[in-house]
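[1] Whatever this is, show me its structure:
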Amino acid sequence: MLFDSHAHINFEKYSDSDRKQLIEEINDSNVSYVMDVGFDLASSLQAVKNANENEWCYAVVGIHPHEVLDIDEMEISLIEGLAKKDKVQAIGEIGLDYHYMYSPKDDQQKWFREQIRLANKLKMPIVIHSREAAKDTMDILIEEGAFSDERKAWFPKRTLSDGSQVDDARVLLHCYSGGVEQGLEYIKLGGTLSMAGPLTYKNNKKGVEVAKQIPIEYLLVETDAPYLTPEPFRGKPNKSPYVEHTARRMAVIKGMDYEEVARITCENAKTFFNIR
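    As a prediction, the model looks like this:
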């Protein structure tokens, strides 16, 4: 049982036949759940449609930092409407991206804050995109109450391997690329980290250390398909069935059975996204 916690079946360059073929491949795979994650209004609408048409598919809706240059409050209102629909489980992917800078920092930060506030208003999990913006991302999350005691009280506690329970803020750092120290800080605050295809890359020593040192109760696996394809398919378009390769790599790093890693990360994702 595998849970791809972040994919883009809603990818705007897919033709209808491309998407149909991808869905058939997922149907025939050992993937039990896929989160189809919005990055603008159109992709969020498509994610909701995909979730309604496929039992294993659930939606996340929101505006990616690349896409915030020309949005307004009306667009956020439309996202709020989508967020209230059946099988929509979180607000995302939202955050900051200072690598490409398709939108100015001020715009990115403004709409990041607005969407955190929306998630808090609706008491929903948050899926974060953060690239070359580690400090600002964490600072804004803290300032906007994403790790507040009030927010943590909305969600069941996280159960650790020793049976103890800790607060869970339901904030997910998707495709986590930071270091161990930052990762430990996030999980102490009540966050969750998701590992993607780069975990399988030969020279990704930082990712290996994160997977090794962060307890598995705080980890999910994802593809970010069609991006970040894992080995041995690197260079080809990514797809949800390839999440198995990331889970297998995590199992090797942690010295665990693959089946156990698949089971635990699946249960972690079901808990995070409130899927029964």
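[2] use CA for all of it now, contacts and neighbours both
    Noted.
[3] State whether residue 237 and residue 226 are indeed in contact, as I suppose.
    Yes. With contact defined as CA atoms under 8 Å, residue 237 counts as touching residue 226 (5.1 Å).
[4] Mind checking which of these two has more residues around it?
    residue 226 (17 against 12; other CA atoms under 10 Å).
[5] and that one, what is it in contact with?
    Shown in contact with residue 226 (CA atoms under 8 Å, 6 or more residues apart in numbering): 7, 8, 11, 237, 238, 239.
[6] Please provide the structure for the following sequence as well, for comparison with the first:
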Amino acid sequence: MTVWIDTHCHLDAPEFDPDRDAVRAQARAQGVAHCVIPAVECSNWATVRGLAHRHGDSYALGIHPLYTGRAHDADLELLAQELEQHRADQRLVAIGEIGLDYFVPGLDPARQEQFYRAQLQLARRFDLPVILHVRRSSDKLLKGLRELPVQGGIAHAFNGSVQQAQAFIALGFKLGFGGAMTYDRALQLRRLAAELPAEALVVETDAPDIPPHWLYATAAQRLEGLPQGRNAPGELPRIASALAELRSQPLEDLAGITCANALVALPRLQALVSV
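    Reported below is the predicted structural model:
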């Protein structure tokens, strides 16, 4: 069976409360050998750690930009304490999900940047890669990485320009591609997915978010009572098939390359995953 690594899966999300273990088991049956489970705020750090150990997966700890509005400055010190306490845990593979979001209204850009830069400092202190939230913020994220270099990581759900992609790659980052790439109308993203060097790519679901096109219900369909489909890690092989088709690449080859790339981006995975 083809083996996959889902480099970004929010398995702790409430959407999975009714059947979380079954969701993970189904993904494993589909060939998803490993999931990276990023945190979003201090209240779910213990949860993602517990899930990673329960299912043989890995996790990242951090404060997501969308949660900076309700985070406290003291949470950064709590994060440092958490990283220190669990620094020997091989399933702790990164600091994340961190970054900047200039799309969602009502967020304070200065506060987001404060938390982003502070967490880059923690990545340097604990010698960990980072998992980045990149939403209309590539240039600002890159500026922070140049001023506070880290050992690399993953630019999750990347949807920037070729030049921005090349800049992340030059700084040691892999670029995450997932469900957004499956939409025919995503012309620029699909072009990037097709043309970027293979060694730059990792695959992800961002489950339960960013559903691929076959799970998406339009606003009109939802008004008629059709529920929005729930993305899940078991969708990764089909998402990856779309990427392989765009690249005219055998699926088995893509699986091997993206898994190897994930191990480079998140070096602690090397002790956890056999590919």
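[7] Let's see which of the contacts of residue 226 of structure 1 end up in helices.
    Among the contacts of residue 226 of structure 1, no residue falls in helices (DSSP state H).
[8] With respect to residue 189 of structure 1, which of these is nearest?
    Nearest to residue 189 of structure 1 among those: residue 7, at 25.4 Å, using CA to CA.
[9] That closest one maps to what in structure 2?
    Aligning on TM-score structural alignment places residue 7 of structure 1 opposite residue 9 in structure 2.
[10] List the contacts of that match.
    Taking CA under 8 Å, 6+ apart, we find residue 9 of structure 2 in contact with 35, 36, 37, 38, 204, 205, 206, 207, 208, 232, 233.
[11] what about residue 144 of structure 1, how many neighbours?
    17.
[12] With adjacent residues omitted, what lies nearest to the aligned residue in structure 2 for it?
    Aligned against structure 2 by TM-score structural alignment, residue 144 of structure 1 finds its counterpart in residue 148. Closest residue in space to residue 148 of structure 2, ignoring its immediate chain neighbours: residue 120 at 6.5 Å, by CA to CA, 6 or more residues apart in numbering.
[13] So which residues of the stretch 51-200 of structure 1 form helices?
    73-83, 105-122, 134-143, 149-152, 180-189 (DSSP state H, counting those that start in this stretch).
[14] What's the average distance for the first one when superposed on structure 2?
    Just to be clear, that refers to helix 73-83 of structure 1. On superposition with structure 2, the mean distance recorded for helix 73-83 of structure 1 (mean CA distance after the TM-score superposition for structure 1) is 2.8 Å.
[15] Run through who's touching that helix.
    Contacts to helix 73-83 of structure 1, defined as CA under 8 Å, 6+ apart, come from residues 41, 44-45, 48, 60-62, 88-91, 115, 118.
[16] these two touch, right, residue 237 of structure 2 and residue 30?
    Yes. Judged on CA under 8 Å, residue 237 of structure 2 makes contact with residue 30 at a distance of 7.2 Å.
[17] The two: who's more crowded?
    Using other CA under 10 Å, the more surrounded residue of residue 237 of structure 2 and residue 30 is residue 237, with 24 against 19.
[18] Just give me the match in structure 1 for the more buried one.
    Counting by TM-score structural alignment, residue 237 of structure 2 corresponds to residue 244 in structure 1.
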